[in-house]
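Chemist: Here is my input; please provide its structure:
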Amino acid sequence: MNEPENSTRCGRCLRLLPTEFTREIINLFSLALPVVNLYCCLMPCFPQQAITVFGVGIGYGLAAACDTLISQTYGAGNLLQVGVLTQRATLILLLACLPCCAILVNTESILLLVHQRPEVARVSQVYVDIFLPSLPAIFIYIIEAKFLQNQGIIWPLVITGVVANILNALANYIFLFVLKMGVEGSAAANTISQYSLAITLFLYIRFKGLHKQTWA
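Modeler: Alright, predicted model coming up:
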């Protein structure tokens, strides 16, 4: 069987997949590559759990409303309203950073309150304190992703996700094995990765003009 026939058969197979399959793969891809864990497998998992529960999870929960509002608005052909909804969602999520930060800055006290070891609580607080400035970048990336996904634009998320994970792995290697910065280095590398993810996707949207039809 020649190559064109193989390509045609692959294309037919892909069309048999559910329409939401690609979007689900993107979401799983963005969550299923814990590069930091590969480098910090001996580090307590409490700081990452705290950030997920009181930070990232809240961001995804609030942004879930965009799946309904933006997709329906886009489907109705009201493209400028998509931009308005995106702006409002961005403002709401950035304001949501404040209560999230208020909880996360007390990570050590909360862990001590539930009888965790003092050293574990201290290390967790160090990690959270350094990683905390990345919370706005995480929330902005979530909104950027929703903005594209609900218009059926997927590949920019794949491309920026691959680039950001490569940068994350490189930054972790430099901070942990070259500079020997330990937990502080891992948190700094992850912070850099989150900002690179948000900025890269923003620049892609900006220079590819993916916003022009929906932005007044």
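
Chemist: From now on I want contacts and neighbour counts done on CA atoms only, so please keep to that.
Modeler: Fine.

Chemist: For Val120, give me its contacts.
Modeler: Residues near Val120 by Cα atoms under 8 Å, 6 or more residues apart in numbering: Pro44.

Chemist: which helices and strands sit right next to whatever helix or strand Tyr204 lives in?
Modeler: Per DSSP states H and E, Tyr204 falls inside helix 182-208. Applying 3 or more Cα pairs under 8 Å, 6 or more residues apart in numbering; DSSP states H and E, one finds that helix 182-208 contacts helix 35-39, helix 118-131, helix 135-149, helix 155-173.

Chemist: Could you list the residues in contact with the helix or strand following the shortest one?
Modeler: The one in question is helix 35-39. Toward the C-terminal end, the helix or strand that comes next after helix 35-39 (DSSP H and E) is helix 46-51. If you take Cα under 8 Å, 6+ apart as the criterion, helix 46-51 is touched by Leu104, Thr107, Ser124, Gln125, Tyr127, Val128.

Chemist: So what's the gap between helix 46-51 and the chain middle?
Modeler: Distance of helix 46-51 from its chain centroid, counting by Cα atoms, centre = their mean, to the nearest Å, is 15 Å.

Chemist: sorry, back to before: show me which of the helices and strands packed on helix 182-208 has the highest average neighbour count.
Modeler: Of all the helices and strands packed on helix 182-208, helix 135-149 has the most neighbours on average by mean count of other Cα atoms under 10 Å, namely a mean of 22.

Chemist: Show me what that one is in contact with.
Modeler: Here helix 135-149 makes contact (Cα under 8 Å, 6+ apart) with 23, 55-56, 59-60, 63, 66-67, 70, 82, 86, 89-90, 93-94, 97, 154, 157, 194-195, 197-198, 201-202.

Chemist: what does stretch 177-193 give?
Modeler: 36, 39-40, 43, 123, 126-128, 130-131, 133-134, 164-165, 167-168, 171-172, 175-176.

Chemist: next up, for comparison:
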Amino acid sequence: MGSALETLCGQAYGAGQLDMLGVYMQRSWIILLTTCIPLMFLYIFATQLLRLIGQTPDISKWAGMFSIWMIPQLFAYALNFPIQKFLQSQSKIIVMAAISAVAVLLHLFFSWLLMLKLGWGLVGGAVMLNASWWFVVVAQFLYILGGTCGEAWNGFSFKAFQNLWGFVKLSLASAIMLCLEFWYMMVLILFAGYLKDAEIAVDALSICMNIVGWMIMVSLGFNAAISVRVSNELGAGRPRTAKFSVLVVAITSIFFGTFLALVLFVARKQYPALFSASEEVQKLVYELTPLLAASVILNSLQPTLSGVAVGAGWQAFVAYVNIVCYYVVGIPLGLILGFKFNLGVKGIWYGMLAGTGAQTCVLLWMVIRTNWNKEASIAGTRIKEWGGRKETETANT
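Modeler: Next up is the predicted model:
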């Protein structure tokens, strides 16, 4: 839900409405912290919910205990994510990376100390996760309070409580758009558990999904970069620069994805052994490598196009696109090919590729057909409507 800030903060920064960045961040805090309250009950009753869906008593017990200990992290992330977007919109990336690097080093040491050396086990892991997340929140917020963001942070304001409903709608659209993408891959692994030789299928698919996940982490860098650039340029009324930025990052991401796909294809006989000692799993991963390579290429461009959508504020429309491409095309096709035509895990993956390919094509068509001058005008209207000059002038009157 915090991804709404990528649109609003980025466009406000581009338009020179720096004072609204802090207000937008506070609005997002209000919405996300409120959302945490119902989500918290999922943590509290995790044991009962896991038992309800058929998990074993031991897994349910320990997962439920871990969930309760992790409640502070839920609220820390609700504060952290808007701070990330607030800083990203101003291209203050180095400080975020430095704080994260310190957090990782502290996390590694104290996790070893609490979990292994002192024998706190699962509770020690939860304590350190909470501490690490809150360290990042406090460090980033202290950086903001230090005056490094200039007019972007003018302290807490009652304007944060204005026009919350419009903010909620964009936040929900952002959440639906991103959750539908994330759940899509998780659902495919779930379905693989019902195939013949399910353990081998799930192992092989999980290995491939992890590799795709690692590649996507890099693609998410392109996603964040183009989201910030598009929103900044549209907010500043520079549609041609926004269009050129999209072209540059799209070509760069495709080149990167193609290079990684070639590396996987060349090393397809060697890399499966890094993940599993089972010859059956290695063989299946080898057979899946061409599909994995195609997924890597698609998933290098797709997050980039999603970043363009977020920067321009198209979340609601893209959410509908994701529903159709993933859940009307991809999953049904994967189930038909995997189970009806006995293609197994390959059939499920063909369906996934079809869904991702369809979504990528639709987003590409949207970007190509976009009237960037019109988008710049819409960005200006959005800034005024949701807290820019118009709201300020009204308040002064």
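
Chemist: mind checking which of the helices and strands packed on helix 182-208 of the first structure is nearest Cys10 of the first structure?
Modeler: Cys10 of the first structure lies closest, by Cα to Cα, to one member of these: helix 155-173, at 18.3 Å.

Chemist: Pull the contacting residues for the alignment partner in the second structure of Gln81 of the first structure.
Modeler: Alignment note: Gln81 of the first structure maps to Thr241 in the second structure; criterion TM-score structural alignment. By Cα under 8 Å, 6+ apart, the residues touching Thr241 of the second structure are Glu233.

Chemist: cool, and Cys66 of the first structure?
Modeler: Contacts for Cys66 of the first structure (Cα under 8 Å, 6+ apart) come out as Leu85, Thr86, Ala89, Lys146, Phe147.

Chemist: now with 10 Å?
Modeler: Contacts for Cys66 of the first structure (Cα atoms under 10 Å, 6 or more residues apart in numbering) come out as Tyr60, Gln72, Thr73, Val82, Leu85, Thr86, Ala89, Ile143, Lys146, Phe147, Gln149, Asn150.

Chemist: cool, and Ser71 of the first structure?
Modeler: If you count contacts by Cα under 10 Å, 6+ apart, Ser71 of the first structure has them with Ala65, Gly77, Val82, Lys146, Phe147, Leu148, Gln149, Asn150, Gln151, Gly152.

Chemist: cool, Ala267 of the second structure as well?
Modeler: Contacts of Ala267 of the second structure by Cα under 10 Å, 6+ apart are Ala261, Tyr286, Thr289.

Chemist: quick one: Ser171 of the second structure from Ile378 of the second structure, how far?
Modeler: Distance, Ser171 of the second structure to Ile378 of the second structure, using Cα to Cα, to the nearest Å: 18 Å.

Chemist: For those two, indicate the residue with more neighbours.
Modeler: Ranked by neighbour count (other Cα atoms under 10 Å), Ser171 of the second structure and Ile378 place Ser171 first, with 22 against 17.

Chemist: Just to check, the more buried one is in contact with Ala316?
Modeler: Yes. Contact criterion Cα atoms under 10 Å: Ser171 of the second structure and Ala316 qualify, at 9.5 Å.

Chemist: Pull up the overlap in contacts between those two.
Modeler: With Cα under 10 Å, 6+ apart, Ser171 of the second structure and Ala316 have common neighbours Met177.

Chemist: if we can go back for a sec, same question for the match of Gln81 of the first structure, what's its three-state structure.
Modeler: helix (DSSP: H, G, I helix; E, B strand; the rest coil).

Chemist: Likewise for the one 5 residues further on?
Modeler: The local conformation at Val246 of the second structure, judged by three-state DSSP, is helix.

Chemist: Touching, it and Val230? I think so.
Modeler: Yes. Using Cα under 10 Å, Val246 of the second structure is in contact with Val230, at 7.5 Å.

Chemist: out of the two, which sits in the busier spot?
Modeler: Neighbours per residue, other Cα under 10 Å: of Val246 of the second structure and Val230, the larger number sits with Val230, 32 against 22.

Chemist: Now check the first structure for the residue matching the more buried one.
Modeler: Here Val230 of the second structure is matched to Ile70 in the first structure, going by TM-score structural alignment.

Chemist: Tell me how far its match lies from Thr19 of the first structure.
Modeler: 17 Å.

Chemist: Could you measure from Leu93 of the first structure over to Asn106 of the first structure?
Modeler: Distance from Leu93 of the first structure to Asn106 of the first structure, by Cα to Cα: 21 Å.
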